[in-house]
Structure formats: C-alpha cells, structure tokens
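Colleague: missing the sequence, but the structure's below:
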C-alpha cells in the first residue's frame, strides 16, 4: 500500500506540473470546421469534399499568419488523391484520413493514435497518418489481391505528454464516444467489411473505453500496443466479443509505467501481463514510437491482425 500511495502521489505531482504547461496554450487563429452530415454511404463524398474545403481554408490561414509547420503539413494534406472524412484545425487539430476504397474494402483497419499527435506531425510514421500509410502498404504486400482500407483516426484531442490529461482517462472518455459514433458510421458506409482497431499508447485507453459500445459494429480484433493500460482489470472488463491482442517492444519505455489506478489517475493492469488475458504478439525491440515503422516485426504482425490472418501472427 505504501508503494501504491507513493505512486499516486508522484502522478498527482506530475498532473499539477502539467497543468501549468497546458494553461499557456494559445487558442489560435483557426476557424471551426463547417458542419457535416452523419457518416453514411450517401454522405461519404460530401464529407470528403467538406474536409477538403476546410483544409484549404486552414492552409490559407497558416500561410497568412506565418505558421510554417502547419502550412507545410496542410499543403501535404491537399495533395491529389488524399481524402479526409473529418478535419478540425483548432488547437493541435483533428484529422481522419482514409487510405484505400472504404466502400469496397473487405477489411478495414482503424489506427487510433496516442499522445502528442497533432496536424503538424500527422504525416510522420511515428504518428497517425504516416503510420496508417505504412500499415496500408504492408497489408497490400501481405495480401496483394485483398480489398483493404486503413483509416488514420485522429478524431479526439490527443493529450500532451507534458500535460495533465495524459495521466487520466478524461480525454479517452470523450474520444471513445467519438470513436463509437465514427465506427457506427463506417459500418453504415460498408456493412459487409470486418474491422480491426489498432490502438497505440494512450490510444489504447481510448479503445478500452470505446470497446463496450461497439456491440453493433463488426469489430473482429482490437490490438493494444505500447499501452499504459486500458482502465479495465482484464479482457472481460472490455466487454467485447473481439479478439484482444497486446504487444510491447522490448525498447518501449511504457514497461516502466506503474500499472495502478488511484483517485482517477493511472490506467490499471498491464495489457501484456498474463493475468490480463490478451493474446500476446511479438512487437520487436524498437522504441515506443516505432511500432508502425516499415520492416518492423510489429508492423507485420499488426498487418496480419488487420487482415484477419491470426494463425500467421508471431507471438511474444
């Protein structure tokens, strides 16, 4: 109990320190996105068009205000062939990108990223968009004739590792509600596809909170990697019929995270621990941000999970 109290006290101090950092964040000059209809097969193209217009407006604002990092990122977003289902430039930003044919895909993977994701870093392989493209290429290489799509879902306010929200599930709770609604819309667009959620770091907390609300969505697999915990005591606490996978690379610093939950701080048991009950997969030896790096064992196994080829996944 002394160890638990000391851990909770340390986390509380970190929360207080992070509050001072977060309080200084400016509101920014970017306008709210235009309203969009609920996601469905009938509204898919309208959503793509609306997000493209919002990206164009935000890019013009970034150029006008001298926001070079944002301008560079948004210029890349406007490249031919890129399609976004949602976009919000306010704060660090939100973006949901589709890679592949969402209407015709038989397998759809949704990448749910963790802390420090932002529009300015979206295309890095360490973050949502770059990692999702690496996953799409690997899925295509593993199954050239398969009809697949990958969604980079930065659809929530990703916390900063220097802020207080990274230590609690506040952002995860609101993100989970958004993720549930989004996946329900994806199922309306393509009711025949099977889905996999690939959840990195704090994104695994989001997926853990979302899992009980997905009973009507055809999610076959939920993969948690680099996870600090899910707030659930074990797989049964996620209340899902999906196969739950867990992986952690040997070079990932999250192995040192105290797996406690006290006074709303922390995320509970480690998903890779035997008592949690997840299926362990080999995640290699890279650092915390390298799971979706091309050529890594983690990327190959995550691609196989997303393709539904469970028997070919290598285990830890």
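Modeller: The structure has been received and is ready for your questions. The structure presented is a predicted model; accordingly, all values stated were derived computationally and were not measured. Numbering: from 1, shown residues only.

Colleague: rest of the way, CA atoms for contacts and neighbours
Modeller: Will do.

Colleague: distance check, residue 118 against residue 93.
Modeller: Taking Cα to Cα, to the nearest Å as the measure, residue 118 falls 6 Å from residue 93.

Colleague: my bad, should have said residue 203
Modeller: As judged by Cα to Cα, residue 203 and residue 93 stand 16 Å apart.

Colleague: when the two are compared, which one has more neighbours?
Modeller: Set side by side, residue 203 and residue 93 show more neighbours around residue 203, with 32 against 20, by other Cα atoms under 10 Å.

Colleague: show me where the chain has its helices.
Modeller: With DSSP state H as the criterion, the chain has helices at 2-23, 44-65, 68-77, 128-142, 170-189, 202-210, 297-307.

Colleague: any idea which of the ones you listed is most buried?
Modeller: Using mean count of other Cα atoms under 10 Å, the stretch among these with the largest mean neighbour count is helix 202-210, at a mean of 28.

Colleague: and the contacts of that helix?
Modeller: Applying Cα atoms under 8 Å, 6 or more residues apart in numbering, the external contacts of helix 202-210 come out as 112-115, 166, 169, 171-173, 175-177, 179-180, 197, 199, 222, 224-225, 227-232, 238, 267.

Colleague: and the angle from that helix to helix 170-189?
Modeller: If you take axes from the mean of the first three to the mean of the last three Cα atoms, to 10 degrees, helix 202-210 sits at 70 degrees to helix 170-189.

Colleague: mind checking how far helix 202-210 is from the chain centre?
Modeller: Mean-position distance between helix 202-210 and its chain equals 8 Å (Cα atoms, centre = their mean, to the nearest Å).

Colleague: first vs last residue of stretch 252-261, how far apart are they?
Modeller: 21 Å.

Colleague: so which bits of it are buried?
Modeller: 252, 254, 255, 258, 259, 260, 261 (16 or more other Cα atoms under 10 Å).

Colleague: quick one: contacts of it?
Modeller: Stretch 252-261 has contacts (Cα under 8 Å, 6+ apart) with 4, 7, 226-229, 231, 248, 266-270, 285-288.

Colleague: recalculate using a threshold of 6 Å.
Modeller: Stretch 252-261 is contacted by residues 266, 267, 268, 269, 270, 287, 288 when judged by Cα atoms under 6 Å, 6 or more residues apart in numbering.

Colleague: ditto for stretch 270-286
Modeller: Stretch 270-286 is contacted from outside by 229, 234-235, 244-251, 259, 297-298, 314-316, using Cα under 6 Å, 6+ apart.

Colleague: same question, stretch 144-164
Modeller: 15, 18-19, 22, 94-102, 105-112, 115-117, 128-129, 132, 136, 165-166, 175.

Colleague: this is the comparison structure:
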C-alpha cells in the first residue's frame, strides 16, 4: 500500500493498543510505587522447614504450616494490621490443609481441599492478578466451589482433590507487570517444581488438571512445556504468550473458555515492543487460530468462572474428572 494510502483497520487497532498500554505503563509506574509506600511491609516468620512432600509427610506439612500461619497472625496483629492477622488466623484453622505458607509481604499459600494422598482426580487452580493473602478468601471460595461440584458430580467411590496454588507474586491489575510475561516467567519454574512434588504426594494413577484464570493463564502457558499434567484449562485469558497450542510444547489437552460478560474480550490479543519489552500476550486462546478445545462458559464475567451452578464450573469439573466427552462446547 502507498505511503499516503489509508491505514488498515488491523494496524489502527494495534496502534491504539500500543497507546493504551503505554498509558497504563506510565500511570502504573507512578501510582503503584506510591500505593505500595502507603502500606508498611507486613512482618512474618520465614516459611517452615519441611521434609520432601510425600503421601506420608502430608500431615506433618499441614501441621507445620498451620503453626507458621498462627505465628504470622500474631506478628501481623502486633504490627497493627488486623486484616492480615485475620486472614492468617483463618488459614491457621485446624480445618485447613496448607502445603505451603509464607506470610511475608503480599504472601503466598498452597492449600489442599480433599484427600490428596488418595485422590483419583486432582485440579490445581492458578490465580490471576491481585491475588495475595489479603484477597485469598475469594481464591479459596473458587477452590471450594469446584471441590463441592466435584463431590456432587463424581461417580461413587471416586476421590477428588483441589489444590489452590498461590505460589507466585501476582501482578497488580493496574501495573506494568500485568501487561508482560515477566511475572509469569518468574513463576513458571516454581509451578513446574510444584507439579513434580505434587506427583510424588499423589497416587501415580491420578488424573491431574491445571485450571488457570486470567494472568494465571500466562503462568500456565509459560510453564506448560515439561509439565506432567493431563489437561490445561484457560479461562478469562488475555493470551498465553504463545501463538498456538503446538507452541506450548505440552502433551496435555488444552482447553479455553471465555464468558460472554467477561471484559477480557475487549483486550486486543496482540504483542507490541515498548522500550525493549514485549507487551501483550498474542493470540486469543478461544480463537480457531490458537487451536484449543473451546468450551462453553455461558454468561460468566471475569470473576464468575467458578460460580456455583454455572455452566463454566460444570465444564471445569468435567475436565477435572476426565469426562471430556461430557464437556459442552462453545
């Protein structure tokens, strides 16, 4: 096309996306440090020292991490942070099963719902942005909703477990980090290592699924190569940083869904180079070009994929149970 000709619509959209990203980066570069400075760093003990996780050591790990969360709650309370102290105390409850806990800073936790040592089917949930110990309750509700649906749906005698893996420093929704794969690249080796440890603690026959939400889909995309998992489901995804399923280099079945009310549909699925950094995550995972198995999420909004009774939750449970022929397609 000649230099003076009209600009193609696709190029116009790409330029608009670059401008929007640049505005986000500049705004966040100013706002995020100021918001971070407004809240003093929360003190907490170092994580508990644990033996390698196996079926035989699970109860030891649960007890040690509950004790660590109790100490973290006391330190947060002494520091004057009642909200964090309450969150830590909740996780320290005898009814909670923590594979890992770190109360320092934004905090990290890995929680098991169900009998991991004897589970036939295991789902690992990987969360998106703005997930921390301060917001952990909503992540726990998602895991509990899935576990409840699995208990209702699974055949008699089938045992299930859900693992809520907050094992990385999630980016803030309004921040430079949320527009790049940087945090995901840092998280990917930790997720791979965790899945290896999980396989050591679970029965060898267990069917393992990764259910990844929002920025968590970027983490799963970066970790996919070499992951010993049977299924990877991407919901509310801005992209994975890969152009297609083959580019993920995984033997797992790859699924994707987006609800009709999810604002992520308005995010252009492009990549752009800004100041030497690649911003954006590429191909839309629910597009034909990406090549995932697209399933129905009905009217889910960005936070609604694990809503009890929803179409999306039912399909995520079917994927977890390996009932692939029962998954309803979009």
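Modeller: That came through fine. All figures in this text were calculated on a predicted structure; none of them were measured in a lab.

Colleague: how far does stretch 18-36 of the second structure sit from the chain's center?
Modeller: 23 Å.

Colleague: what's the answer for stretch 68-78 of the second structure, then?
Modeller: Distance, stretch centre to chain centre, for stretch 68-78 of the second structure: 26 Å (Cα atoms, centre = their mean).

Colleague: quick one: what's aligned to residue 79 of the second structure in the first structure?
Modeller: Alignment note: residue 79 of the second structure maps to residue 65 in the first structure; criterion TM-score structural alignment.

Colleague: for its match, give its distance to residue 76 of the first structure.
Modeller: Residue 65 of the first structure sits 18 Å away from residue 76 of the first structure, going by Cα to Cα.

Colleague: try residue 262 of the first structure
Modeller: Distance from residue 262 of the first structure to residue 76 of the first structure, counting by Cα to Cα: 42 Å.

Colleague: repeat that for residue 154 of the first structure.
Modeller: For residue 154 of the first structure relative to residue 76 of the first structure (Cα to Cα), the value is 16 Å.

Colleague: and residue 156 of the second structure, how many neighbours?
Modeller: 8.

Colleague: now the contacts of stretch 252-261 of the first structure: which count as buried?
Modeller: Taking 16+ other Cα under 10 Å as the criterion, what is buried in the contacts of stretch 252-261 of the first structure is 266, 267, 268, 269, 270, 288.

Colleague: turn the buried residues of stretch 252-261 of the first structure into CSV, columns for distance to residue 35 of the first structure.
Modeller: What follows is those, written out as CSV (distance: Cα to Cα, whole Å):
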residue, distance to residue 35 of the first structure
252, 40
254, 38
255, 42
258, 41
259, 40
260, 40
261, 38
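
Colleague: quick check, nearest of the residues you listed to residue 28 of the first structure?
Modeller: Nearest to residue 28 of the first structure among those: residue 254, at 32.0 Å, using Cα to Cα.

Colleague: residue in the second structure paired with the closest one?
Modeller: In the second structure, the residue paired with residue 254 of the first structure is residue 264, using TM-score structural alignment.

Colleague: what's near enough to touch the match of residue 79 of the second structure?
Modeller: Contacts of residue 65 of the first structure (Cα under 6 Å, 6+ apart): none.

Colleague: next one: the one 10 residues further on
Modeller: With contact set as Cα under 6 Å, 6+ apart, residue 75 of the first structure has no partners.

Colleague: how near is it to residue 225 of the first structure?
Modeller: Residue 75 of the first structure is 31 Å from residue 225 of the first structure, by Cα to Cα.

Colleague: got it, and residue 132 of the first structure?
Modeller: Residue 132 of the first structure sits 14 Å away from residue 225 of the first structure, taking Cα to Cα as the criterion.

Colleague: which one is residue 214 of the first structure nearest to, not counting chain neighbours?
Modeller: Leaving aside its sequence neighbours, residue 214 of the first structure sits nearest to residue 180 (Cα to Cα, 6 or more residues apart in numbering; 6.4 Å).

Colleague: repeat that for residue 135 of the first structure.
Modeller: residue 303 (6.2 Å).

Colleague: again, but for residue 284 of the first structure
Modeller: Residue nearest to residue 284 of the first structure in three dimensions, not counting chain neighbours: residue 249, with 4.9 Å by Cα to Cα, 6+ apart.

Colleague: what does residue 119 of the first structure give?
Modeller: Nearest one to residue 119 of the first structure, counting by Cα to Cα, 6+ apart, is residue 93 at 5.5 Å.

Colleague: now whatever residue of the second structure lines up with the one you found: how far from residue 197 of the second structure?
Modeller: Counting by TM-score structural alignment, residue 93 of the first structure lines up with residue 107 in the second structure. Between residue 107 of the second structure and residue 197 of the second structure the computed distance is 21 Å (Cα to Cα).

Colleague: cool, and residue 224 of the second structure?
Modeller: According to Cα to Cα, residue 224 of the second structure and residue 197 of the second structure sit 16 Å apart.

Colleague: stretch 141-155 of the first structure: end-to-end distance?
Modeller: One end of stretch 141-155 of the first structure to the other measures 27 Å (Cα to Cα).

Colleague: show me what counts as buried in it.
Modeller: In stretch 141-155 of the first structure, counting by 16+ other Cα under 10 Å, buried: 147, 148, 149, 150, 151, 152, 153, 154, 155.

Colleague: in TSV, list those residues along with distance to residue 85 of the first structure.
Modeller: Shown next, in TSV, are those (distance: Cα to Cα, whole Å):
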residue	distance to residue 85 of the first structure
147	19
148	17
149	13
150	12
151	9
152	10
153	9
154	11
155	10
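
Colleague: the residue nearest to residue 284 of the first structure: what's it in contact with?
Modeller: 283, 284, 285, 286.

Colleague: adding distance to residue 143 of the first structure and neighbour count, write the residues you listed out as JSON lines.
Modeller: What follows is those, written out as JSON lines (distance: Cα to Cα, whole Å; neighbours: other Cα atoms under 10 Å):
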{"residue": "283", "distance to residue 143 of the first structure": "20", "neighbour count": "28"}
{"residue": "284", "distance to residue 143 of the first structure": "22", "neighbour count": "20"}
{"residue": "285", "distance to residue 143 of the first structure": "25", "neighbour count": "16"}
{"residue": "286", "distance to residue 143 of the first structure": "25", "neighbour count": "17"}
